[in-house]
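Engineer: No letters, just coordinates:
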């Protein structure tokens, strides 16, 4: 078994930064992907670049590899792992679900378990999955929408997809887009795109689980006498009865007006009493009359 110099494969120096390693890999992936490149031996070069990047992109695997390389090995040297070698734990215990790598790689990091096992090294192979994020408004997550996302990946370059956002998707959930990952190899199926949905904060509504909270301003006389006021919800305005004698900070519940689902959540309405300023003599006299009319001591 021959030693592989992964830095040499990617064309970077051993002290290259993570960003430099990633850029070098992307450049080679674009150049040699077998469904794109017409060069002789493109598939093997693509696989070599992919294996080198898998070894160096993870800090633990790179540390283990550097330990071996420090022993003076060069590309093509005969190699056997030292008897005391304890590698194979970097980056998740040696499980590499999308690829089958060389014996050299497996002897250092553990045996790969790709789709198709040991026979997966020839013939059609499924493309790897891609991961991306999309940020949408709270209203789009609530009602559902169609959003556009621009992807930039090393194999396919830049492309724009239209994504259907299901109504009631929760922040942090993933949407799987079948066949939108990296192209397959040798005619194999494409991988999938795993799209994580992030939701922007909304100035009017706060989402906590399936409960939506919003604040509604009311006047002192609406709070004192009771009133019917219009309240915004993500599905449109509704009318809410404010009980007489309500205080600022009181919470009222709109059942079923929260986050949609098999059992819809509720919306909590927080009342905020706003007091108008006394700007005229008449208005000031009105407040003075209140002070003498009510025996009210809010500070005990």
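Structural biologist: Yep, it's here. Only a predicted model underlies this, so the values are computations on that prediction, with no experimental measurement involved.
Engineer: contacts and neighbour counts: CA atoms only from here.
Structural biologist: Will do.
Engineer: Which parts of this protein are strands?
Structural biologist: Secondary structure of the chain (DSSP state E): strands located at 130-136, 145-153, 157-165, 174-177, 193-199, 206-208, 211-218, 227-231, 238-242, 251-254, 267-273.
Engineer: what would those look like in CSV with mean neighbour count and distance to residue 112?
Structural biologist: Output for the strands of the chain, formatted as CSV (neighbours: other C-alpha atoms under 10 Å; distance: least, C-alpha to C-alpha, whole Å):
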stretch, mean neighbour count, distance to residue 112
strand 130-136, 15, 19
strand 145-153, 13, 24
strand 157-165, 12, 28
strand 174-177, 17, 24
strand 193-199, 19, 22
strand 206-208, 15, 41
strand 211-218, 18, 44
strand 227-231, 14, 57
strand 238-242, 14, 58
strand 251-254, 16, 54
strand 267-273, 21, 50
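Engineer: want to throw those into CSV with distance to residue 105?
Structural biologist: Output for the strands of the chain, formatted as CSV (distance: least, C-alpha to C-alpha, whole Å):
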stretch, distance to residue 105
strand 130-136, 23
strand 145-153, 25
strand 157-165, 28
strand 174-177, 30
strand 193-199, 27
strand 206-208, 46
strand 211-218, 50
strand 227-231, 62
strand 238-242, 63
strand 251-254, 59
strand 267-273, 55
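Engineer: now for those, which one comes closest to residue 21?
Structural biologist: Taking C-alpha to C-alpha, strand 145-153 is the member of these nearest to residue 21, at 15.1 Å.
Engineer: The closest one vs strand 157-165, what angle?
Structural biologist: Strand 145-153 runs at 160 degrees relative to strand 157-165, counting by axes from the mean of the first three to the mean of the last three C-alpha atoms, to 10 degrees.
Engineer: Below is structure B, check it against A:
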């Protein structure tokens, strides 16, 4: 992506967030728009597909802390238009064609000339100023890395705890199988652009500077497709449906992102593919909860069991375990079953934390009431003596 793209595109507006938005706000806005504009939900809707690409492009910059900082600095320094010519002015007037900011410094560094290539990014621009005059980097007309792709998968609680392998179906841009990305009709080939001689840019001298801009004849590609591929209509790419197998490791957590290197969008001109990031959502379980690597479970016990103690058999994710409830156990006490939680990557396991909840019945039988009354008469009330003393002072 060139510095000209960064100047002319408002990525914050594309996501509908302010410039001071946090990373979480940017991510939330992207996910919402991506779900609404996804090609699967808008088949045949060219406008939705275009906005989906724009939203993805904006997120790829603003979700990266380094890229976002460079983007903000560039927009702040050069976004006012002071370094761009008025596209409506004539060639001989004070305006001229718009140009890439980095091309301005590239020409000044001794790189002008027809068909020349100039630096394409904000970091390249300042790198060329402080690297001892070595000049800017080459415009990326060679292999270009594909964009990263994000998908969302919802797992059952048990699958997240134990790990699972699932097929994942994706719809994303890919290389056209008919023309293999060239955009040309089978049996034909793109020809070199006669205007820029394949450079993708044209330059013009104006005063002390040499200005460069993308070639209008070939749109900066360097080649012209005369007979377009009937499948992709000359773009070289199509939206594809593909299925890949993803292994979710044991203990994967809700909200975790799993990176699959090289499984994102294919690169351009032979470049490497981007990465696939799978966002994991975990369904809640009707019995178990989770706290880090520990599993949690709430178990009801009777008043008699809390007073007298008991052996309590409770379920685990892979069986059952017996825990000893000591006599005089209060409601809310937590018992620990070691090693019955989530297995860590190093082979160690978390624990199962069992919270005891003393259940008070709403109704009891006559015999049970008599037994409780006898119990109450025999039970000392020393636990409330400090309250009784205060009551006596205020009455």
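Structural biologist: Everything's here; your move. Only a predicted model underlies this, so the values are computations on that prediction, with no experimental measurement involved.
Engineer: and of the strands of structure 1, who's closest to residue 5 of structure 1?
Structural biologist: Between residue 5 of structure 1 and these, the shortest separation by C-alpha to C-alpha is 25.3 Å, and it involves strand 145-153.
Engineer: From the chain's centroid, how far away is stretch 162-181 of structure 2?
Structural biologist: Here stretch 162-181 of structure 2 is found 18 Å from its chain centre; the criterion is C-alpha atoms, centre = their mean, to the nearest Å.
Engineer: Kindly report the same for stretch 204-220 of structure 1.
Structural biologist: Worked out by C-alpha atoms, centre = their mean, stretch 204-220 of structure 1 lies 26 Å from the chain centre.
Engineer: Next: stretch 199-210 of structure 1.
Structural biologist: The chain centre lies 17 Å from the centre of stretch 199-210 of structure 1; the measure is C-alpha atoms, centre = their mean.
Engineer: ok, now stretch 23-32 of structure 2?
Structural biologist: That offset, for stretch 23-32 of structure 2, works out to 9 Å (C-alpha atoms, centre = their mean).
Engineer: Now do the contacts for the most centrally placed residue in structure 1.
Structural biologist: The centroid of structure 1 falls nearest to residue 196 when counting by C-alpha atoms, centre = their mean (3.8 Å). For residue 196 of structure 1, the contact set (C-alpha atoms under 8 Å, 6 or more residues apart in numbering) comprises 131-134, 172-175.
Engineer: Tell me which of those persist in structure 2.
Structural biologist: Contacts from the contacts of residue 196 of structure 1 that recur in structure 2, judged by both residues aligned by TM-score structural alignment, their matches' C-alpha atoms under 8 Å, are 131-134, 172-175.
Engineer: Let me know the closest of the residues you listed to residue 140 of structure 1.
Structural biologist: Among these, and counting by C-alpha to C-alpha, the member closest to residue 140 of structure 1 is residue 134, at 11.9 Å.
Engineer: I'd say that closest one and residue 200 touch.
Structural biologist: No: between residue 134 of structure 1 and residue 200 there is no contact under C-alpha atoms under 8 Å: 10.2 Å.
Engineer: Near residue 64 of structure 1, how many other residues are there?
Structural biologist: For residue 64 of structure 1, the tally of surrounding residues (other C-alpha atoms under 10 Å) stands at 20.
Engineer: Looking for the alignment partner of residue 132 of structure 1 in structure 2.
Structural biologist: Under the alignment (TM-score structural alignment), residue 132 of structure 1 pairs with residue 151 of structure 2.
Engineer: measure the residue lying closest to its match once chain neighbours are set aside to residue 285 of structure 2 for me?
Structural biologist: If you skip the residues right next to it in sequence, residue 151 of structure 2 has residue 278 as its closest partner in space, 4.8 Å away by C-alpha to C-alpha, 6 or more residues apart in numbering. Residue 278 of structure 2 sits 22 Å away from residue 285 of structure 2, going by C-alpha to C-alpha, to the nearest Å.
Engineer: wait, what's in contact with residue 102 of structure 2?
Structural biologist: Going by C-alpha under 8 Å, 6+ apart, residue 102 of structure 2 touches 3, 118-122, 124-125.
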